[in-house]
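Q: The following block contains a protein sequence and its predicted model.
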Amino acid sequence: MNPTHTGTTRTGARTRPGVEVSASDRPRLAPHVRLTFCRTRQRQILLNPETVVVLNDTGADILALCDGRHTVAQIVTELGTRYQTVPDDEVRQYLTRLVARRWVELDDG
């Protein structure tokens, strides 16, 4: 995924293309984005205006925890209980790409 948008989307929330997400950030889905289950595909999908993103299980699990309450560190810990190994840097890189696309917003931890 390449960064396509920059800027702040609303007070208290920020997007930071090109900057890694920190462990204390609290990610949440942007207001125009929705995580839902697609019966036809039998997969979780991310709905954006004019875009549908079919997610793999790990991506869906990460986004399900992006509720503005969990920190990135807590998300990594929770995923560690579900999977054997969860590389912290890969989760942060994934979230960084979603922030750059303005699909996820960050609140300071």
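A: Yep, it's here. Residues are numbered from 1 along each chain as shown.
Q: Could you use CA atoms for every contact and neighbour count after this?
A: Fine.
Q: Show me which parts of the helix or strand containing Arg97 are buried, residue by residue.
A: When secondary structure is defined by DSSP states H and E, Arg97 falls within helix 88-100. Of the residues in helix 88-100, those buried under the neighbour-count criterion (16 or more other Cα atoms under 10 Å) are Asp88, Val91, Arg92, Leu95, Thr96, Arg97, Leu98, Val99, Ala100.
Q: got another, please set it beside the one above:
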Amino acid sequence: MLSRTSRPKLAGRARLRWDNRGRRFMLLHPERGLVLNDTAAEIVKLCDGERSVGEIVDHLKSQYGGAPAAKIEERTLRFLDALAERGLFDRNRAW
């Protein structure tokens, strides 16, 4: 499970791509692709192995100031945990 201090980075086999035809972001990995909304794509873009989850959450709070901070953090952690469960992070870097 990730925490605020985790530094998630996509696994080498996972790729974030823009689908011109569907006009949406897709997170591609060998088994399948995930369609991402704009917020989810923003989170994945920030998963560079350098930023902590806390820094990602703080960035989102500054972007979406109208939303409750606790809700942003809870949803971000839940989303990142779901990606981690699918093996989409480099475990050597994320924890």
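A: Yep, it's here. Treat the numbers as computed from the prediction; the structure is a model and nothing was measured.
Q: Once they're superposed, tell me the TM-score.
A: Once superposed, the chains reach a TM-score of 0.86 (TM-score structural alignment, normalised by the length of the second structure), with 90 aligned residues with a Cα RMSD of 1.5 Å.
Q: Check which helices and strands the helix holding Arg97 of the first structure sits against.
A: helix 72-82, strand 104-107 (3 or more Cα pairs under 8 Å, 6 or more residues apart in numbering; DSSP states H and E).
Q: and among these, the most buried is which?
A: Between these, strand 104-107 has the highest mean count of neighbours, a mean of 25, where neighbours are mean count of other Cα atoms under 10 Å.
Q: and that strand, how far out from the chain's middle?
A: For strand 104-107 of the first structure, the separation from the chain centroid amounts to 8 Å (computed by Cα atoms, centre = their mean, to the nearest Å).
Q: a strand runs through Thr36 of the first structure, doesn't it?
A: Yes: using DSSP: H, G, I helix; E, B strand; the rest coil, the secondary structure at Thr36 of the first structure is a strand.
Q: And it? What does it align with in the second structure?
A: Thr36 of the first structure is assigned Arg17 in the second structure as its aligned equivalent, the criterion being TM-score structural alignment.
Q: what about its match, how many neighbours?
A: Look at Arg17 of the second structure: counted by other Cα atoms under 10 Å, it has 15 neighbours.
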